[in-house]
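Peer 1: Return a 3D structure for these sequence lines:
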Amino acid sequence: MATIIPIETPSLGDRSYLVHDGATAFVVDPQRDIDRVLDLAQREGVSITHVFETHLHNDYVTGGLALARKVGAGYYVNGADRVEYERTPIADGDVVRVSDRLSVRAIATPGHTFTHLSYAVYEGDEALGVFTGGSLLFGATGRPDLLGPEHTEELAGRQYDSAHRLAEELPDSAEVLPTHGFGSFCSAGSTTENATTSTIGAEKRSNPAFSQARDQWVRETLDGLDDYPAYYVHMGPANAAGPGAPDLTPPARADREAIARSIDAGHWVVDLRNRTAFASGFVGGTLNMGIDGQFSTYVGWLMPWGTPLTLLGESPDQVAEAQRELVRIGIDQLAGAATGKPSEWSDAPLKTFERATFADLAHVRHHRAVSVLDVRRASEYDDEHVAGAVNVPIHELLDRLEEVPDGEVWVHCASGYRAAIAASVLAGQGGKAVLIDDDFGEKAARAGLPMDSTG
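Peer 2: I've put the predicted structure just below:
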């Protein structure tokens, strides 16, 4: 039996795949850091002979070209895609014989992009599964708006049709193997919570694309589209140009003076520690984007593209992990890095801010007036929010600082990660921020806080 192994990238909400028959392997949608794929193939004792791309990705820089060149594999990219490198063009209906046992059939599934392909994998005559990229996801589909508003409605309709084509051409037993949908902003709508596997039959029973009429589904999909990270605009061009393998050489050491100069120049100096450690003592002017969350997504979303970036971490391993995350979205050059304790990074006194819970907020509101800043996306705020809270989504905060109330500001998101970024921004501006490091969905209403909605 063929072996299908997902390669997870949780910080981007994506999966790549390695598939083999015990000797010969192919890869679908590899991330930029191809050493993970090469190490997996070595552990499995297989040779990679084919690399397939479902589409020109919008949320990460591909490792497909670099991987194919490294191992001498065929690199299969839709022949209709305009790219600046040599590839093996593939089109709807083409069948690629990977080995005596495995073959791959390309299926046109436009919707996420116009040239999107899915790949059905067969062992003999049996369809084992289909690699759906940004087409059919677990309980949802890929979003149709990444190519511009002028194409969104047409692509939404095509996405619906593509899902139905897959359901018609493949057996219910075939596995659905998407690239997106595990927290990726490339998803349209909510994917099935905590799902790790699915099949065509399961999707036909549970995915709204199969339970709603086309017009209704398109309308609800368009109505549900939300903001996506600003860095996405740079990914398509990078993937069309043909990215090489990343250089993961450790960045130059940044000493106290270099860190101070970077902060004074308005460059980005990012503290990778978790929010608990950061709140207890940090260098003024640094931003907290912990490596324990969707680090690369929020760096790419908030940081002006091309801004010099310095990383501060507890250990070289923490910096190396962050560097790996960054090359996945095309941030290859770092100004420097420092490790250790914040007292080693600056001569100035360290700053702190208070951490609290929603119960603390409910208590303090009985005694004094404080402002509440909700940095979740507008759609989250509209569904339910603390009455009187000001909503400035985290990805808009740097451009809307004048809307943040004066005085003591209690800042929250859904769980604390985005709020910690916001608290570090406000502290850097000289404000008094209190981080609500708590679960909004479970704790806010239970704490007795008055709630409201605008949806």
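Peer 1: From here on, just use CA atoms for contacts and neighbour counts.
Peer 2: Noted.
Peer 1: how about the strands of the stretch 201-350 of the chain, start to end?
Peer 2: Listed in chain order, the strands of the stretch 201-350 of the chain (DSSP state E, counting those that start in this stretch) span 268-271, 287-288, 309-313, 336-339.
Peer 1: To check against the first, give me the structure of this:
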Amino acid sequence: MFFVDTVATPGLGNHSYLTGGRSAAVAVDPPRDIDRMLAPAARRGVRIARVVETHVHNDYVTGGPELARVTGAEYLVPAGARVSVPRTPVTDGDTVDVDDGLALHALATPGHTPHHTSYVLREDGRPVAAFTGGSLLIGTVGRPDLVEPRLTRELALAQHASAHRLAGELPDEVPVLPTHGFGSFCASSQATGDATTVGEERAANDALVKDADTFVADLLAGLEDIPAYYAHMGPVNASGPAPVDLTPPRRADAEEIAARLAAGEWVVDLRSRTAFAEAHVAGAFNFEADGKLATYLAWLIPWGKPVTLLAESPGRIAGAQRELARVGIDRPAAAATGGPADWLRDGEAPRSYPRATFADLAAVRGRGQDAVVLDVRRDSERAGGHVEGSVHIPVHHLRERAGEIPDGVVWVHCAAGMRAAIAASLLDAAGRDVVAVDDSFEAAGRAGLTVVRP
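Peer 2: Presented below is the predicted three-dimensional model:
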């Protein structure tokens, strides 16, 4: 009898897997914090005998080499991947034993990367699960533009062929277990749901219902910007990441926080956007611990810039430190807990700015008052409709394009409030007067604002 345990990383939109039988298991695409793979193995009383990668990842730092070292497992990596860590190269058709009656079969599925490999778990020769990495996802496929721009069209065609290979070789009832696609920017479009099968994908996945030319044209037309930190993940994974260090960062007092801000370092307040708007240290940025912290902080911060974390509790700091380590932001320069009263020097007052709804914005416009409306959503979101007269700068471009925002009070919005809070904090730190619209974009039209639709 086999098992499959899913180890989810919601902040990055990824799943890792532990699969095996009574005594031995395989870890598939493990995260950098390998204790999350060791825990289910210990709970089940199985030995991790092999660690496999579907590809060299661009969206997170792998825990593969370290997990293999700690457990003594064999480390399997697609043969075409250029990596400098000790590994066993895997080629199309290779089969490795997992446990009694269980084996893992490698299928070359290029597209997300040229060397991408999926793994089919077989029980007594029968396919029972397909670990598809960044190939066949839930309702979509992994994006083909992360390796080299000149290869994008070629890899998109390869994604179509790989999806058809998987659908052609596997029965309808086999579960499809991708690594990406649960909110990950590695997906070529947003996947829906948490579970799927080969049969369900055969009926609905664009790669399986569209001809190759139509599929490629539609896929390439829908690709979004690539998170900036992706450029650093592939090289880190190819050279072999250092073991993760999750020991607590040094504690900073108010004087040190002020000094770090004066030096141009990043001070990141992890509290809720509500708490931050009410009172915060001037110059700090707001990235909510409960949001997509790693994705957006790693996307916006100049790579290698020291970061100091502020939060209500040590637990919040520890959680953020773990999440950031998954994308290569290894050691916070310092951290502090409590609230603004603990982080400000004597005599300093906290900064604040208002939060509002789209109804509030409509009321301001109705009174004829000036209001600069800044939309920080992605291009694809804006294409579905935007507030008339709004300025559009996606949040990940805001630092370099803030000079394009007209003078006046800036009412900043996104789709639901999280990215607007990030943007508002960036603008507030730069000295702009801001109002953070903490509301669903769907409320804009109902509030009486003119929403321009395509």
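Peer 1: thinking again about what came up before, just so I know, which of the strands of the stretch 201-350 of structure 1 lies nearest residue 422 of structure 1?
Peer 2: Counting by CA to CA, residue 422 of structure 1 lies closest to strand 287-288 out of the strands of the stretch 201-350 of structure 1; the figure is 8.4 Å.
Peer 1: how about the closest one, which residues of structure 2 does it hit?
Peer 2: Aligning strand 287-288 of structure 1 against structure 2 (TM-score structural alignment) gives residues 285-286.
Peer 1: mean distance, that stretch to its aligned residues in structure 1?
Peer 2: Compared with structure 1 after fitting, stretch 285-286 of structure 2 has a mean deviation of 0.1 Å; criterion: mean CA distance after the TM-score superposition for structure 1.
Peer 1: quick one: that stretch to chain centroid distance?
Peer 2: In terms of CA atoms, centre = their mean, to the nearest Å, the centre of stretch 285-286 of structure 2 is set 18 Å apart from its chain centre.
Peer 1: In three-state terms, label the residue of structure 1 most remote from its centre for me.
Peer 2: Relative to the mean C-alpha coordinate of structure 1, counting by CA atoms, centre = their mean, the farthest residue is residue 367 (40.6 Å). Of the three states, residue 367 of structure 1 takes coil under DSSP: H, G, I helix; E, B strand; the rest coil.
Peer 1: is it true that residue 92 of structure 1 touches residue 104?
Peer 2: No - the pair residue 92 of structure 1 / residue 104 is not scored as a contact, 11.3 Å apart, by CA atoms under 8 Å.
Peer 1: Those two - which one has more neighbours?
Peer 2: The neighbour comparison of residue 92 of structure 1 against residue 104 (other CA atoms under 10 Å) goes to residue 104, with 24 against 17.
Peer 1: The more buried one is in what secondary structure piece?
Peer 2: strand 102-108 (DSSP states H and E).
Peer 1: Superpose on structure 2 and give me the mean offset of that strand.
Peer 2: Strand 102-108 of structure 1 differs from its equivalent in structure 2 by a mean of 0.5 Å after superposition (mean CA distance after the TM-score superposition for structure 1).
Peer 1: Not counting its neighbours along the chain, what's nearest the residue positioned nearest the centre of structure 2?
Peer 2: Centrality entry for structure 2: nearest residue to the mean C-alpha point is residue 12, 2.8 Å, by CA atoms, centre = their mean. Among residues not flanking residue 12 of structure 2 along the chain, residue 184 sits closest, at 5.7 Å (CA to CA, 6 or more residues apart in numbering).
Peer 1: same deal with residue 447 of structure 1?
Peer 2: residue 359 (4.8 Å).
Peer 1: Tally up the residues packed near the one you found, please.
Peer 2: 17.
Peer 1: same question, residue 432 of structure 2
Peer 2: Neighbourhood size, residue 432 of structure 2 [other CA under 10 Å]: 17.
Peer 1: residue contacts, it?
Peer 2: 409, 410 (CA atoms under 8 Å, 6 or more residues apart in numbering).
Peer 1: and if you look at residue 413 of structure 2?
Peer 2: 373, 374, 375, 376, 377, 419, 420, 436, 437, 438, 439, 441.
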